[in-house]
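>>> Coordinates for the following, if possible.
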Amino acid sequence: MTYPIDLRSDTVTQPSPAMRQFMAQAEVGDAVIDIDPTTERLEKLTAEMLGKEAAIFMPSGSMTNQIAIRLHCRPGDEFLCEENCHVYNYEQAAFAQLSGVVARTLPGEHGVLQPEQFEGKVRPENDHLVRTRLVCLENTHNRGSGKVQPFDVVQKITNWAHDHGLKTHLDGARLFNAAAATGIPVADWSAMFDTVSVCFSKGLGAPVGSALAGPAEFIRQAKRARKLFGGGMRQSGIIAAGALFALQNNVTRLSEDHEKAAKLAEAVRQTEGIHLDVDPVETNIVIFSIDKELGTAAQLQAALSERGVEVLSVAPQKIRMVTHLDVSMLQVDAAIEVIKQTLPALA
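Below you'll find the model as predicted:
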């Protein structure tokens, strides 16, 4: 068995030999001065898959999200989002630091909001009040254990937003996982939003990069904002090639990761002292709680690491495990055995 077995995140994937070869052979240019042909191919394919007019390649999902918020809003505006979403919790409130925008959070159930929660949330026009301009959703939801936003619920929320003159943005870092879990094409999910961000360096297995997709004029403005944020890249085709390879080769296999996560989840159900936070597990993220009598999440993380299984402590009593293309089903089986052997030793 190959150790370590790294279940900390789907961002730990390494580019495969075939991906590395594809990257090494990428045709490049200067993407800031003119055009990088490989980056252009990636952007066109991304836009096509998402059903949008255009797309732009950026170094990270944080940048794509923040540029979308910046362009949809003006300084002094607010956007509505779920209280545990990535944009609000893991991007240093960049919307405030960089763009003068504030967030109004709504409590979701494992990241899922309901349409009725948005009623009355648009501020009236008044010199004393912030202006409500945007709704942001996350699909799948990271803190929600990879929860898929129900399609009909998303449709009702985005319809409400557009009926009230608001723009909509989807943090779709793991949108391809949502599509794999539901069988609903990414373009159908994307169609409900004005702009969509997708990540190539998670389950798709590319080493770096995200894209923002939307109307052509919006993406033209996003290119200007990308330069402002320091995201203009020269021979970006080298890394864009990894993302392009991922779109062409690694999308359909995402369901394999979901099968691995389901096996981990079943093992958690059958193990005393630990309990799933979200059941059933829908995609590739498994979050479970550990009974205080056994110890803390940090203690369990350390003990598992000593035995060659890497997990992530995300709260005092919570552990996260994420499956991906670099973890085989055999390694999942081995990780399960290590967890079962390690837990009694903590008590």
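
>>> drop to CA atoms for contacts and neighbour counts, all remaining ones
Will do.

>>> Now for the closest residue to Phe218 other than its chain neighbours: which residues touch it?
Computed as CA to CA, 6 or more residues apart in numbering, the closest residue to Phe218 that is not its neighbour in sequence is Leu71, at 7.8 Å. By CA atoms under 8 Å, 6 or more residues apart in numbering, Leu71 lies in contact with Phe218, Gln221, Ala222.

>>> what's the spacing between the strand or helix carrying Leu71 and its chain's center?
Using DSSP states H and E, Leu71 falls within helix 61-72. Distance of helix 61-72 from the chain centroid (CA atoms, centre = their mean, to the nearest Å) equals 14 Å.

>>> Equivalent analysis for stretch 30-46, please.
On the basis of CA atoms, centre = their mean, stretch 30-46 sits 23 Å off its chain's mean C-alpha point.

>>> just stretch 309-316 next, same as before
18 Å.

>>> Check which residues of that stretch are buried.
Across stretch 309-316, burial judged by 16 or more other CA atoms under 10 Å covers Val309, Glu310, Val311, Leu312, Ser313.

>>> With secondary structure as added columns, please give the residues you listed in CSV.
Shown next, in CSV, are the buried residues of stretch 309-316 (DSSP: H, G, I helix; E, B strand; the rest coil):
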residue, secondary structure
Val309, strand
Glu310, strand
Val311, coil
Leu312, strand
Ser313, strand
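
>>> between the residues you listed, which is closest to Thr140?
Set against Thr140, the nearest of these by CA to CA is Leu312 (18.6 Å).

>>> Check the gap between the residue nearest to Phe218 and Gly183 for me.
The spacing between Leu71 and Gly183, counted by CA to CA, to the nearest Å, is 31 Å.

>>> cool, Val102 as well?
Distance of Val102 to Gly183, given as CA to CA: 35 Å.

>>> In terms of neighbours, single out the busier of the two.
Val102 (22 against 9; other CA atoms under 10 Å).

>>> excluding its backbone neighbours, what's nearest the more buried one?
Spatial nearest neighbour of Val102, chain neighbours left out: Glu78 (4.7 Å); criterion: CA to CA, 6+ apart.

>>> Now for the chain: which helix has the highest residue count?
Ranked by residue count under DSSP state H, the longest helix found in the chain is helix 329-346.

>>> Please provide the structure for the following sequence as well, for comparison with the first:
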Amino acid sequence: MIIDLRSDTVTQPTQAMRIAMANAPVGDDVYRDDPTINQLEQLAAELLDKEAALFVPSGTFGNQLAIMTHTQRGNEVLVGDACHILMHEVGAAAVLSGVQIRTFPVLADGIDVDKLKLMLRDNDIHFPNTGLICMENAQSSGKVVPLSNMEAVYALAKSRDIPVHIDGARIFNAALALGVEAKEIAAQGDSVNVCLSKGLCAPVGSLLLGTTSFIKKARKNRKLMGGGLRQAGILAAAGIISLTDMVPRLQEDHQNARYLANRLEEIESCMVMWNRLDINMVFFHPTRIGDYRIDTGFRAIRKKHKHQRTRRR
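Down below sits the predicted model:
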């Protein structure tokens, strides 16, 4: 048996999900008459204490839909210097929304709020308007951002009337690591994206949440982006089980991640990055591959032998 540990995106739907998908009542979601989609969106809104939710095909779609809905063309969007929106979404913000991305530093203990404050644009004819601030929790690095740090960022944004979007693809993992409810994290943003197919076993789907007026606008933008789905309740059925049955089991994933990290550390040629082990992700790098030792700069160095090898002619 092969165990695939590349990512928590390679999870398989459970048998309960497959049965629910096969039997899901469906309708046309563009007309908002798919009962299973409606049930999922209502459940998510209640769970994260937001007014409304919208089912979307992927986490990238959800983030980009949020950017498009919050901003105007030519705006500047501030994001963390190693976040998913910047690193793994193909420059979509520039292509789809016509905005420019500018990064702020994210330190070991969270976002540098003082530096972020200096990056907010003044009302100068030469400057783009700061249209949105994006936070990520949990981060793609495997670390979580303290709730107090998020609160400080949100307070700063509100003082300047700038909306905040949270990439909460793994928000339930972050909540578990922080010992808080997911809605406490979601409260630090005007919108939040939550992924159902990362660690929660659903085969497809994410949710974008916010105010009723925001989601109404996002629904039209979703159609513009090609995300107007029809009998999508087949997918939503799995998402409901993700939220009701799989979220309570995330503790098992975190425990397994620590078990894996401890066992990897026993291997002489592995170095575990313990400072990135807040959730269900384990990062490590090899210190030796074959005849090569890897230094901290990841440069391959030929290991020394007791005897000189005979050079072939």
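
>>> Can you give me the TM-score here?
Once superposed, the chains reach a TM-score of 0.90 (TM-score structural alignment, normalised by the length of the second structure), with 297 aligned residues with a CA RMSD of 2.1 Å.

>>> Now check the residue nearest to Val102 of the first structure against the second structure: what is it aligned to?
Alignment note (TM-score structural alignment): Glu78 of the first structure maps to Glu76 of the second structure.

>>> What range does the longest strand that the second structure contains cover in the first structure?
The single longest strand within the second structure, with elements called by DSSP state E, is strand 130-136. Using TM-score structural alignment, the residues of the first structure aligned to strand 130-136 of the second structure are 132-138.

>>> mean deviation of the matching stretch from the second structure?
Here stretch 132-138 of the first structure, set against the second structure after superposition, deviates by a mean of 1.0 Å using mean CA distance after the TM-score superposition for the first structure.

>>> repeat for stretch 218-226 of the first structure
Averaged out, stretch 218-226 of the first structure is 0.3 Å away (mean CA distance after the TM-score superposition for the first structure).

>>> counterpart of that stretch in the second structure, which residues?
The aligned range for stretch 218-226 of the first structure in the second structure is 214-222, by TM-score structural alignment.

>>> can you pull the buried residues of that stretch?
Buried, per 16+ other CA under 10 Å, within stretch 214-222 of the second structure: Phe214, Ile215, Lys216, Ala218, Arg219, Asn221, Arg222.

>>> now stretch 21-39 of the second structure
21, 24-30, 34-38.

>>> List of residues touching that stretch?
Residues contacting stretch 21-39 of the second structure (CA under 8 Å, 6+ apart): 55, 228-238, 240.

>>> Helices - which of the residues you listed land there?
Those of the contacts of stretch 21-39 of the second structure lying in helices (DSSP H): Gly233, Ile234, Leu235, Ala236, Ala237, Ala238, Ile240.

>>> right, and the fifth one touches Met17 too?
Right, Ala237 of the second structure. Yes. Using CA atoms under 8 Å, Ala237 of the second structure is in contact with Met17, at 6.9 Å.

>>> In terms of neighbours, single out the busier of the two.
Neighbour totals were compared for Ala237 of the second structure and Met17, and Ala237 leads with 26 against 23 (other CA under 10 Å).

>>> aligned partner of that one in the first structure?
Ala237 of the second structure maps onto Ala241 in the first structure, by TM-score structural alignment.

>>> excluding its backbone neighbours, what's nearest that match?
Met23 (5.0 Å).

>>> quick one, what contacts the most far-flung residue of the first structure relative to its centre?
Distance from the C-alpha centroid of the first structure, by CA atoms, centre = their mean, peaks at Asp127 (36.3 Å). Counting by CA under 8 Å, 6+ apart, Asp127 of the first structure touches no other residue.

>>> how about Lys147 of the first structure, what does it touch?
So Lys147 of the first structure contacts His110, Gly111, Val112, Asn139, Thr140, His141, Val281, Glu282, Thr283 (CA under 8 Å, 6+ apart).

>>> and what of Leu65 of the second structure?
By CA under 8 Å, 6+ apart, the residues touching Leu65 of the second structure are Ala218, Asn221, Arg222.

>>> any idea how far the counterpart of it in the first structure lies from Arg224 of the first structure?
Using TM-score structural alignment as the criterion, Leu65 of the second structure maps onto Ile67 of the first structure. Using CA to CA, Ile67 of the first structure is found at 10 Å from Arg224 of the first structure.

>>> again with Ala246 of the first structure
On the measure of CA to CA, Ala246 of the first structure and Arg224 of the first structure end up 26 Å apart.

>>> same check, this time on Ala187 of the first structure
Using CA to CA, Ala187 of the first structure is found at 26 Å from Arg224 of the first structure.

>>> Now Val144 of the second structure. Nearest residue, chain neighbours left out?
Ala138 (4.6 Å).

>>> burial count for the one you found?
27.

>>> In contact with the residue nearest the centre of the second structure, which residues are there?
The second structure has Ala169 as the residue nearest its centroid, 3.0 Å off, counting by CA atoms, centre = their mean. Remark: with contacts taken as CA under 8 Å, 6+ apart, Ala169 of the second structure is in contact with Gly59, Asn137, Ala138, Asn193, Val194, Cys195, Leu196, Lys198, Ser206.

>>> Would you confirm that the second one contacts Ile171?
What it means is Asn137 of the second structure. Yes. Counting by CA under 8 Å, Asn137 of the second structure touches Ile171, with 5.9 Å between them.

>>> hey, where'd the helices end up in the stretch 101-250 of the first structure?
According to DSSP state H, counting those that start in this stretch, the stretch 101-250 of the first structure carries its helices in the segments 151-163, 175-182, 186-190, 216-228, 237-249.

>>> And these: which comes nearest Phe95 of the first structure?
helix 216-228 (13.0 Å).

>>> got the angle for the helix or strand harbouring Met19 of the first structure vs helix 237-249?
Per DSSP H and E: Met19 of the first structure is located in helix 17-24. Going by axes from the mean of the first three to the mean of the last three CA atoms, to 10 degrees, helix 17-24 of the first structure is angled at 140 degrees with respect to helix 237-249.

>>> what does helix 17-24 of the first structure correspond to over in the second structure?
Counting by TM-score structural alignment, helix 17-24 of the first structure sits on residues 15-22 of the second structure.
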